[in-house]
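Colleague: Predicted structure and sequence below. I'll ask about it afterward.
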Amino acid sequence: MSTQHPSPRVPETLFGDPEAEARWRARFSAPRVSLPGWALDAPDASLYVSNASGVWEIYAWDRSTDTHRQVTDRPNGTMHGTLSPDGEWIWWFDDTDGDEFGSWVREPFAGGAAPEPALPDVPAGYPAGLGLGHRVCAVGVSTDDGSSLYLHRDGRTERFYASEHDAEVAALSRDERLLAIGHSEHGDSRHPALRVVSCDGFDVVAEKWDGEGKGLTALAFSPRPGDSRLLVQHERHEREELLIWDVEADTETELHIDLPGEITGDWYPDADALLIAQFDKGRTRLYRYDLDTATLTSLDSRPGYVGGAAVRPDGSVEYVWSNAAEPPLVRVREPGGEDRVLITPPGERAPGSRPVTDQFVAGPGGDVHALISTPEDGTRPLPTVFLLHGGPHSADEDRFSAYRAVWLDAGFAVVEVNYRGSTGYGSAWRDAIEGRPGLTELEDVAAVHDWAVESGLSDPDRCVVAGASWGGYLTLLALGTQPQRWAAGVAGVPVADYVTAYADEMEPLRAFDRALFGGSPSEVPEVYEKCSPITYVDNVRAPVLVLAGDNDPRCPIRQIENYLDRLAQRKADYAFYRYDAGHGSLVVAETVKQTAIEVDFARRAVGLS
């Protein structure tokens, strides 16, 4: 019989002040919308996701009549959808209770019919890319056996690629002649190579691999029919930059855009310019780059975070913007320069929060960038929560976060660390964790923790470490390897026992782990042992809260139970919250409940309640 683990307290309220209680909850429940996508040849047909119903679901928006319609309605929500280029069909990914394993279905944009299998001949699996044309559909599927890529045309579906290695459908040319795929046949899914094949016969048109440790990502083909130029992100110069690859001529042009940080981009509709998004020190800025003149023009986006941007057929740029103090809005910048709100969700806008400031701390691998926010009231040194981001190849940004805000409301200072492994600081910084994941990141967290205590910001006896996914993994690892630093830990959907996690997780993550650790657990057992939280579980001294989803394919439940069983054997101070979803929840009420549990657990651990 499995161990019955203690459940955490579920508080009815966090704050005695009704206004404060309503404010933190409203930040989560206020309706929000994502950046709309649109049909390539019917741009009035648009699609977005919203939490307006209380669950994140897909919505259709007919711009010609300004009518909005909820498309999906599933208990655990739906996040992945797109439109056929003619605007007639909505495709969305149908998994089971957040397990990420399923198939694409489709239904009419206008509604009136139940969803149907989009490609009945394609087996279920984890999604690995989708390319929709008028005559051609390409779809990628990942299973425990590896990756399979399929192409459907003229009523017939054909598997044209299969590999034990990670691969994906990356981009379909505008005239539907060419298909770009990303693959890791060289054995490193973290640094993929590219191949372009003909949709008629699947002959290889071109190949590109930049060598060991240098990845390539196909972003989009030119929007002009007959134009075989492919926009590619590369890292030849130790950071993410752009090049244009004419795949039929097999010639390329690196774009030398003089901006700090890292950049990505997309085409303007006439293919003579690119929309550039620059990420630098936790903030995003937008530019137009004219290809003929190599002229870079700022779009004057305010300092903060851009959560997505795209160019409409008329040249206007739609984007989602926020900063730490101001909740997100979907905005549009017209070709003439006017900037306005594009979509106003129903109901009240989410209450704002506090700004973040930058701190650069000397660490063993170089300066570590941290984002610091402090409560409106409070006497230093403050109880402090170190929120460790997931990924690991992600970053904390100057963006609005209802989660960060509630910790501030609860009286904590918040420290977010862009440790080695984070994106936006160059390839060497991102890849510095190879062969020693977890322990490397925690060296940077320790350096920032030392600064926070020595500067007088943080009370050394009231520091909490928290995170979800990779951040949850780092949290458990920190509690075992740095027990003297932490008064409590909150680990959401973590890796807790890496060997068991590897055995149970989805194959794309196994491929990622092999590239990150230098092999599988059978090939480099000592690395997995050294970097696994369960190795250090007997050192854990602080109270620990673990949250996990029953259907999580990324951080599966069995390995978490192994860790909890070890805590139980030691009669450690811990609690476990288990919920019926996958790698997090798309249900707003569930998110609010989990947040209340987490903050209440930490407040009690540091004597704030």
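Modeller: That came through, no problem.
Colleague: C-alpha from now on. contacts and neighbour counts both.
Modeller: Fine.
Colleague: Centre of the chain to the lengthiest strand in the chain, how far?
Modeller: Counting residues, the longest strand found in the chain (DSSP state E) is strand 458-468. Computed by C-alpha atoms, centre = their mean, to the nearest Å, the separation of strand 458-468 from the middle of its chain amounts to 24 Å.
Colleague: contact partners of that strand?
Modeller: Here strand 458-468 makes contact (C-alpha atoms under 8 Å, 6 or more residues apart in numbering) with 380-390, 413, 452-453, 472-475, 478, 485-494, 602, 606.
Colleague: Please produce a PyMOL select command covering the buried subset of those.
Modeller: Buried members of those, defined by 16 or more other C-alpha atoms under 10 Å, are picked up in PyMOL with:
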select buried, resi 381+382+383+384+385+386+387+388+389+390+413+452+453+472+473+474+475+478+485+486+487+488+489+490+491+492+493+494+602+606
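Colleague: Now go through the contacts of strand 458-468 and say which are in helices.
Modeller: A452, V453, G472, Y473, L474, T475, A478, A602 (DSSP state H).
Colleague: The longest strand of the chain: which residues count as buried?
Modeller: Neighbour counts over strand 458-468 (16+ other C-alpha under 10 Å) mark S458, D459, P460, D461, R462, C463, V464, V465, A466, G467, A468 as buried.
Colleague: Stretch 600-608 too?
Modeller: Applying 16+ other C-alpha under 10 Å to stretch 600-608 flags D600, F601, A602, R603, A605, V606 as buried.
Colleague: Quick check: the closest residue in space to the third one that isn't next to it in sequence vs V465, distance?
Modeller: When the adjacent residues along the chain are set aside, A602 lies closest to A488, with 6.4 Å between them (C-alpha to C-alpha, 6 or more residues apart in numbering). Applying C-alpha to C-alpha, to the nearest Å, one obtains 7 Å for the distance of A488 from V465.
Colleague: structure B:
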Amino acid sequence: MTAAMSESDMPDWEKRFRAPRVSLPDWAEDAPDRSLFVSNATGTYELYAWDRASGEQRQATNRPNGTTDGLLSPDGAWIWWFDDKDGDEFGVWRRQPFGGGADEEATPGLEPSYPSGLALGRDGRTAVVGRSTDTEGTTIYLVRVGEEPLEIYRHAESAGVGDLSHDGSLIAIEHTEHGDAMHSALRVVRPDGSTVAELDDTDGGTEELGLEVLGFAPVDGDPRLLIGHQRRGRWEPLVWDVVSGEQTDLTLDLPGDVSAEWYPDGAALLVAHSHKARSDLFRYDLAAHRLERIPTPPGCVSGATARPDNTVEYLWSSAAEPPVVRSTTGDVVLDPPGMKCPPSVPVSDAWVQGPGGPIHALIQKPAGAVGPLPTVFDLHGGPTWHDSDSFAAGPAAWVDHGYAVVRINYRGSTGYGRAWTDALKHRVGLIELEDVAAVRDWAVESGLADPDRLILTGGSWGGYLTLLGLGTQPGSWTVGIAVVPVADYVTAYHDEMESLKAMDRTLLGGTPEEVPERFAASSPLTYVDDVKAPVYISAGLNDPRCPIRQIDNYVNRLAARSAPHEVYRYDAGHGSLVVDERIKQLRLEMAFAERHLAPTATAPTD
């Protein structure tokens, strides 16, 4: 915030970015008064330690580009955090005492890498650390204080640490040795790396069913592992006894995707249910087989945890109401001081018939506005993610400036069943854009959107779809704004981190050398000469997911034919954790749109 601008002078859209906010606090299993959370209180997202008994909070990390990857040890003695360079996601784990003190390297003997999971032992000296590199694939180590790291797993395909059992005797690993990076299998090993149990629903890669680790039972000597499965076409939990092999299918009567975690006594599960872009919570009693709803307001719960006293804390928001950490006691758990975040407008739902079935879209527009309006089609990243009825400062800013905002849960999105999520293979990008086109046509025909003032935008995978859409649907869009996009799919594949290469091989059926026609058909660079709309691109110089060289290739092609475009490059990775930088980027995006649209929307204020 500049000295010249007071809070009273600041527009609401900027306040939504600057207002202090907090994540759901993580708490130490054996010291529940010790918690760790993320906040932007200083203007940069960093980790904070919170002693609930004394009420003391302190900033634990302080880096120019921010820190969000951290974990509290079960005894509450240590804060582990991942130290990369300027957002490149390649680095080492460090730790510091909970009460403060010097950072130290947490895994001496391990070279820098991309992280692939972390689990900390209750003995205060043991960790299971996953690493990913281009040369080694995935390796997993058992690390003990004072000892050399012990390699317990290695494979060329992607894998990750799932969990460490309560007594430290069992380690769950998610792996994709079968070559399908979208659907993991599970292996449980001992601390020496020897196998205890295997579970694989992929059937050798012919059946697209995945598994995920949700956590070991929090009881000493208990071999029960809570996992997620897709055997009935959506995510559901089951309990797997990894020693006896017994599987207890919970068969919860809920229509959407279902996840869960243990209550601290291991007798019940905290169930998170996501359906049609909303979510709610339940308690499931394992002995009585009883499911009880936990009251939460309408909207979305983006994280929840059961405390030792059986209360539940959860992070809740809606499109209209900013996020807040609540408790089932009725209290607000963690309310940061300072500027309060202004609300926005609620979303409405639209269901549009598309080539693959009904498409769910979420619509926001200025209160009382009557169309046709300048409209922003804001495409989510992932692609295995979804937009929801949750608070988002970016769309709210566009609404403040007179735009309607349409967010689309195209094929590939989660929350609508396994078949919807898995529909992308081989015609990557083109399938999603068929759904985007259907919703675009509906928005125009319904009178919501002005066909001469349509902005296609998105970040990451949404940025990729933006560039691909501008080239394959050149008459449909007035302006394109692509944030950290894939622009040249072949170069992106060769430059990106190894885990994303594995995902691309799964989506497209091979490498660029093996299936060149599929990479070409799905690459925005193929269609760059057909782009008619002005293009704005922002990119992180250190981005390992959508690397800068492939973006430069695309931009050079635009420049070669003098196509209208602007590029903003900044010194960070896949997005920024600095509030000023986020505000700057959105201001530049809105100003670009305003320059290239008919003068009906309000320009952003400085």
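Modeller: Sure thing, it's come through. As the structure is a prediction and not an experimental result, all values here were calculated from the model.
Colleague: Can you tell me what the residue nearest to A602 of structure 1 aligns to in structure 2?
Modeller: If you follow A488 of structure 1 across to structure 2 using TM-score structural alignment, you land on V479.
Colleague: For its match, give me its contacts.
Modeller: Per C-alpha under 8 Å, 6+ apart, neighbours of V479 of structure 2: R453, L454, I455, L456, A533, P534, V535, A593, H596, L597.
Colleague: And for V219 of structure 2?
Modeller: Applying C-alpha under 8 Å, 6+ apart, we find V219 of structure 2 in contact with H166, D167, D265, G266.
Colleague: Alignment lookup: it to structure 1.
Modeller: By TM-score structural alignment, V219 of structure 2 lines up with R224.
Colleague: any idea which element that match lies in?
Modeller: Assigned by DSSP states H and E, R224 of structure 1 falls within no helix or strand.
Colleague: Over to V325 of structure 2?
Modeller: Per DSSP H and E: V325 of structure 2 is located in strand 324-327.
Colleague: how about that strand, aligned to which bit of structure 1?
Modeller: So strand 324-327 of structure 2 sits over residues 329-332 in structure 1, by TM-score structural alignment.
Colleague: Number of residues surrounding D580 of structure 2?
Modeller: 15 (other C-alpha atoms under 10 Å).
Colleague: That one matches what in structure 1?
Modeller: Using TM-score structural alignment, D580 of structure 2 pairs with A589 in structure 1.
Colleague: tally of neighbours for the residue nearest to that match when sequence neighbours are not counted?
Modeller: Closest residue to A589 of structure 1 apart from its sequence neighbours, by C-alpha to C-alpha, 6+ apart: G54 at 7.1 Å. Neighbours of G54 of structure 1 under the rule other C-alpha under 10 Å: 17.
Colleague: Isn't G54 of structure 1 up against T591?
Modeller: No: counting by C-alpha atoms under 8 Å, T591 is not a contact partner of G54 of structure 1; they are 10.4 Å apart.
Colleague: if I line the two up, what does G307 of structure 1 land on in structure 2?
Modeller: Match for G307 of structure 1 (TM-score structural alignment): S302.
Colleague: now swap in W267 of structure 1 and tell me
Modeller: By TM-score structural alignment, W267 of structure 1 lines up with W262.
Colleague: Next, the contact list for that match, please.
Modeller: G215, A217, P218, L226, A268, L269, L270, A306.
Colleague: In those residues, find the pair that's most separated.
Modeller: Distance extremes for the contacts of W262 of structure 2: the farthest pair is L226 and A306 at 15.3 Å, using C-alpha to C-alpha.
Colleague: how close does the residue nearest to A602 of structure 1 sit to H165 of structure 1?
Modeller: Counting by C-alpha to C-alpha, the gap from A488 of structure 1 to H165 of structure 1 is 39 Å.
Colleague: just H449 of structure 1 next, same as before
Modeller: 39 Å.
Colleague: mean per-residue distance, whichever strand or helix holds V271 of structure 2 to structure 1?
Modeller: Using DSSP H and E, V271 of structure 2 sits in strand 268-275. Mean deviation of strand 268-275 of structure 2 relative to structure 1 after superposition (mean C-alpha distance after the TM-score superposition for structure 1): 0.5 Å.
Colleague: what's that strand in contact with?
Modeller: Outside strand 268-275 of structure 2, the residues touching it (C-alpha under 8 Å, 6+ apart) are 254-263, 279-286, 304-306, 415-416.
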